[in-house]
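K.L.:
Give me coordinates for this.
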Amino acid sequence: MSKHIAVIGSSGGNLYNQGGSDPKAMMKEIFTQADSAGIEVTFIQFIGAQATMDNISMDTQARLFTLEGGQVVAGEAAALKEINQQAAVLDEQLAKLIDDGAIDGLVLMSSDPKGVNSKAVAAAARKKIPAVGTGGTSIANTQAAGVRVISASGTTGTTNRTRAVAFVSALAKEWGLKYMPVIGSSAAGSAQAQGSVLKRINFRGIMMASMPGFIAMALCLALSKIPGLGGLEDVFNTLIGVLPVILAAIAAKQVSGLDEVGIVAGVIAGVMSTDGGIIGGLISGILAGVLAYYIITFCFKHKVPGTTANIAAGGLAGLIAGFAGMYAIAPVALWFGNMVKTIIEACLTFSPLLAGAVAGLLIWPAIIGGVYHAAILPIVLLEMESTGFSFLGAIDMTGLVMVSAGITLANVLFPRQKSDAAVALPGFLINLGFGTFVEASYPFMFSNKLVFGGAILASTVSGALVGLLGVRGTAYVPSVMAPFLANEGHAVQFAVCMLAAMAVAFVVTVVANRVPLKTKE
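P.N.:
Sure, this is the predicted structure:
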């Protein structure tokens, strides 16, 4: 038989600043963790005020949150004095449920055991049911009332997720239930979130989430070339040093699934691993995330208070991963990163035209085959880390973005059928305006071999020009801005490469749209 719990309390004082200001989000985390343990939340009596309850006025607006049909429902806003009266009615109902054996445990968050929760607390003491909760004074008063509190903590340093995990961990252990914390990017949980923490290591997700940092660096470098803005070069140099920290923080957050706690662990690990560059930051961040997950899980299994568990997970995980990054990971990561960049430069030195053509030829098969984000994007970021622009970044912009723009523009102006224009126009505008969404050309490429071949040809030609003209740049920026983010003195050359890619793709697509498609009889 599943166990049934009630959640009672208020948005509190310190709790208000630690998630209590959004009761529905907080309850969602409790529901998620409880469901993972086979525990059912069957009663909610929670007062959510519009301000922290430290020295609060009885005239402050508040709402009473209850459970109706399995959903958390917010009542009408009213003065706190009136809401307390409504809560007192629910307190009597809950006390009866406890006395009748319908409630097996309590979750208390900044509750009022001497006021609106007094009857439920008294019933819990009579029935000796277990209780868990947060709130220093309220928990102390609850214990004084004779309630069997099996897990108690303050709210400082906790999050909605870590509190929910702490509550359910203690209750599951008390009742001998099998429980795997649901720790992932979504409070709704997923199979992946409940599985091995190693399954949450997603290099593509980490790299993509870090892209704004690299683009900010490239923008600062470009702006620093404008007369009077030379001081931004110092900002550029600062950002280069920060990039490993950004990657480490994102990696630790995603892998640990612990939100702020994971971020703290990642920042600590990243700062200590900056000598390893972005690879060092990435690996250290992943390690920090894994350690943070296991440390906090260990703490909760052994009834360590939530605040202490968070400090241990964020601080210890960050330090351990940071020391590993500083003394073991950084030297190897730095060597590997330099080797990759050396190989690219060696290829360009041997034959820039050939290197560019080969890169352009392979980039479409790479993105269609799912290799791009796993192999090419990390190399782009490695190149940008040291200079702010990249050879493969320029290939991306010319061979993918501008080729896609050429294909979609051709289908806007000279479509095979009228409906194609409506499909192609948004893709064309997004490619030009945002420097992404190359997938907009897929319907036309996959339905016509000539268009597909034209895309490969255009990418190869533009890639050869990129290599021949010594262009370095970046993608993921508006196409009109891309030339200004090229290596110094190559803005015009980059624009030429971009226009060439677009022109070849455009012409081949127009021709393809005029050639009748063969149909099977």
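
K.L.:
CA atoms for contacts and neighbours, from now on please.
P.N.:
OK.

K.L.:
Give me the contacts around stretch 208-219.
P.N.:
Contacts with stretch 208-219, where a contact means CA atoms under 8 Å, 6 or more residues apart in numbering, come from 236, 239-240, 243, 246-247, 250, 381, 384-385, 388-389, 474, 476-477, 485.

K.L.:
among the residues you listed, which are in helices?
P.N.:
236, 239, 240, 243, 246, 247, 250, 381, 384, 385 (DSSP state H).

K.L.:
Determine which two of those residues are furthest apart.
P.N.:
236 and 250 (20.5 Å; CA to CA).

K.L.:
Let me know whether residue 267 touches residue 318 as I believe.
P.N.:
Yes: the pair residue 267 and residue 318 passes the contact test of CA atoms under 8 Å, sitting 7.3 Å apart.

K.L.:
So if I had to pick from the two, which one is more boxed in?
P.N.:
Per other CA atoms under 10 Å, whichever of residue 267 and residue 318 has more neighbours is residue 318, with 34 against 31.

K.L.:
for comparison, sequence B:
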Amino acid sequence: MKRVAIVGSSGGNLYNLGGKEPEKLLKEIINQAMAADIHIAKIQFIAAQGSMDMAGKDTISTVYSWDDEANVILSLFRGTLEECNQYVRTLDEALSTEIKAGPVDGLISMSADPDGANQHAIMAAVEKQIAIVGTGGTSMALISAKGANVVLTSGTTGTTNRTRAISFMTALCKHWGISYRPIIGESSGASAISNNPWKRINIRGIMMSSLPGFIALALILALSKIPGLDMLSSVFDVLIKALPVVIAAIAAKQVSDMEEVSVVAGVLAGVLSIDGGIIGGMIGGIGAGLLVNVLFRKCVEWHFPTTTVNIIAGGVSGLLAGLIVFYLLAPIALQAGEWVKVLIEGAVSVSPVAAGLIAGLLIWPAIIGGVYHAAILPIVLLEMEKTGNSFLGAVDMVGLVMVSAGITLANIVSPRDKSEATVATPGFLINMGFGTFVEAAYPFMFSNKAVFAGAIISSGIAGMMVGVFDVRGTAYVPSVMAPLLSNNMIGFVFAMATGLVCAFLFTLLANRIAKKRGKQSIEKLSA
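P.N.:
Model (predicted):
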């Protein structure tokens, strides 16, 4: 097993690119080292409370080290920058001795001071010709000038904690002939799936993460209808064009997970995918995320400076993926979205009442069976992309949220057991206050078949009311605000009230029957 030491400081430009959070910066390197089966021998790192470009001798700083046995980062010393530099000099001499003795095979340098606090360790590394990787233009130039065996050098501009760490490990592993697969996740316990970008493609996750953008669109639509605020209609038009960018940025981030680099790639791809709608944005973002990983790895293997690696991985990946959508896939993606909308509108136009009834009856089995987030939510968002609200979104609010609120309210007013009121109260408040958490009704539905049946029937009736009033709306907003975001405020209020009241009455009746049966059973046993 190879052993490396980490030396340096939070730096000047580095401070703004991860150095202000030294433990996160160091942890990322440690995680990637573990993925490469490389052992961290020592850490001597000075983190100042400000950029070294502006810091003075009296700037408060902290010295970080590494507990080899416990595998934890330690805060060894805290004082002024001058005091920390003096303290590190004693550690530096010890590290120098260890390097000369042979158990250290490589050095990671970040904004180190080769003529000051890190002088002895650097000179020992030069003498032993161990592999050195690092960032910090001035620092690495001085180290190279001393005759060091530098296998990777770069400035810090455009880098992130993750891209720097992966660059360091890729360069060291290639130098030593070690197999290395970067960890793309939050910890060293990331699974193999996390490391395969293809397996990180999750349409449901991308859509769910993008939902706030669609709710913002609905809010602007509602505000634009207020007299005097009609100028917001132009803002609505801009936001519709921005939705593919939102989708693409999230898709690239989830697929690549290379921090800001993947976000930049996603935004570029999204901007070029606007004409393809949200489906085009998703395709562009996924493509950008996949390309980020490929180009990043190749550029590091070709010994490009880390800054250049980030520019190519973020910029070129976004451009390539976006141009493919722009020139080839946008019309197809846009048409696919149109087909979904036409299908929904066609069903509603044939019989809005029947469409609402069927949607209402099926929406509870869909969410319980895991189909809702995979199939229905994407359709809701595709509808909202065109008009700012949705037929199925309205059914969601009246058939899921309001029905769940009605079930929980009945268990607050007349529960089978007093303890159930305590369970039901938070669920009712969250459903009414935030338009989500329909799962609050599950304990009552699954424990009583009558409540379950009542939920489905209530949802069907409420969905039918959506069809009667030809309502378009959305969930995931406070119940008092939802009607304002619909195309028919009075109709939506009536449909919402229908779902809540029906579910309340069904559950109330089911609870009273259950309580009566329980009482009769007790009387029989006592007799």
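
K.L.:
on that earlier part again, make a markdown table out of the ones in helices among the contacts of stretch 208-219 of the first structure and add distance to residue 92 of the first structure and neighbour count.
P.N.:
Shown next, in a markdown table, are those (distance: CA to CA, whole Å; neighbours: other CA atoms under 10 Å):
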| residue | distance to residue 92 of the first structure | neighbour count |
| --- | --- | --- |
| 236 | 63 | 22 |
| 239 | 58 | 21 |
| 240 | 61 | 23 |
| 243 | 56 | 25 |
| 246 | 51 | 27 |
| 247 | 51 | 31 |
| 250 | 46 | 26 |
| 381 | 61 | 24 |
| 384 | 64 | 23 |
| 385 | 63 | 24 |
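
K.L.:
of these, closest to residue 193 of the first structure?
P.N.:
Distances from residue 193 of the first structure to these, taken by CA to CA, are shortest for residue 250, at 16.4 Å.

K.L.:
Looks like the closest one contacts residue 285 (just checking).
P.N.:
Yes: if you go by CA under 8 Å, residue 250 of the first structure and residue 285 touch, sitting 7.4 Å apart.

K.L.:
Could you name every residue contacting both of those two?
P.N.:
residue 266.

K.L.:
Double-check that residue 267 of the second structure belongs to a helix.
P.N.:
Yes: assignment of residue 267 of the second structure by DSSP: H, G, I helix; E, B strand; the rest coil places it within a helix.

K.L.:
residue ranges of the helices in the stretch 301-450 of the second structure, please?
P.N.:
306-311, 317-324, 330-350, 352-368, 377-387, 391-395, 402-413, 418-434, 442-447, 449-468 (DSSP state H, counting those that start in this stretch).

K.L.:
Out of those, which gets nearest to residue 279 of the second structure?
P.N.:
Nearest to residue 279 of the second structure among these is helix 330-350; the distance by CA to CA comes to 5.5 Å.

K.L.:
Name the residues that touch that closest one?
P.N.:
273-280, 354-356, 379, 382-383, 467.

K.L.:
Mind doing that once more with 10 Å?
P.N.:
The contact list for helix 330-350 of the second structure (CA atoms under 10 Å, 6 or more residues apart in numbering) reads 272-284, 322-325, 329, 352, 354-356, 378-380, 382-386, 390-392, 467, 470.

K.L.:
Give me the mean distance between that helix and the first structure.
P.N.:
Average distance, helix 330-350 of the second structure versus aligned residues of the first structure after superposition (mean CA distance after the TM-score superposition for the first structure): 0.7 Å.

K.L.:
cool, stretch 423-431 of the second structure as well?
P.N.:
Superposed on the first structure, stretch 423-431 of the second structure shows a mean distance of 0.5 Å to its aligned residues (mean CA distance after the TM-score superposition for the first structure).

K.L.:
hmm, back to that, report the set of residues contacting both of residue 267 and residue 318 of the first structure.
P.N.:
Residues touching both residue 267 of the first structure and residue 318 (CA under 10 Å, 6+ apart): 248, 249, 252, 284, 285, 288.

K.L.:
of those, buried ones?
P.N.:
248, 249, 252, 284, 285, 288 (16 or more other CA atoms under 10 Å).

K.L.:
What helix or strand is residue 107 of the second structure located in?
P.N.:
Using DSSP states H and E, residue 107 of the second structure maps to strand 106-110.

K.L.:
Just give me the mean distance for that strand relative to the first structure.
P.N.:
Mean deviation of strand 106-110 of the second structure from its aligned counterpart in the first structure after superposition (mean CA distance after the TM-score superposition for the first structure): 0.4 Å.

K.L.:
helices and strands around that strand, which ones?
P.N.:
With contacts taken as 3 or more CA pairs under 10 Å, 6 or more residues apart in numbering; DSSP states H and E, strand 106-110 of the second structure sits against strand 3-9, strand 39-48, helix 119-128, strand 131-135, helix 137-145, strand 149-154, helix 161-176.

K.L.:
on average, how far is the fifth one from the matching bit in the first structure?
P.N.:
So that's helix 137-145 of the second structure. Mean deviation for helix 137-145 of the second structure: 1.1 Å (mean CA distance after the TM-score superposition for the first structure).

K.L.:
Now do the same for residue 292 of the first structure: its match in the second structure.
P.N.:
Counting by TM-score structural alignment, residue 292 of the first structure lines up with residue 292 in the second structure.

K.L.:
Skipping its backbone neighbours, what lies nearest that match in space?
P.N.:
In space, residue 292 of the second structure comes closest to residue 313 once its chain neighbours are excluded; the distance is 4.8 Å by CA to CA, 6 or more residues apart in numbering.

K.L.:
Pull the contacting residues for whichever residue in the first structure pairs up with that neighbour.
P.N.:
In the first structure, residue 313 of the second structure lines up with residue 313, judged by TM-score structural alignment. For residue 313 of the first structure, the contacting residues are 256, 258, 261-262, 264-265, 288-299, 307, 319, by CA under 10 Å, 6+ apart.
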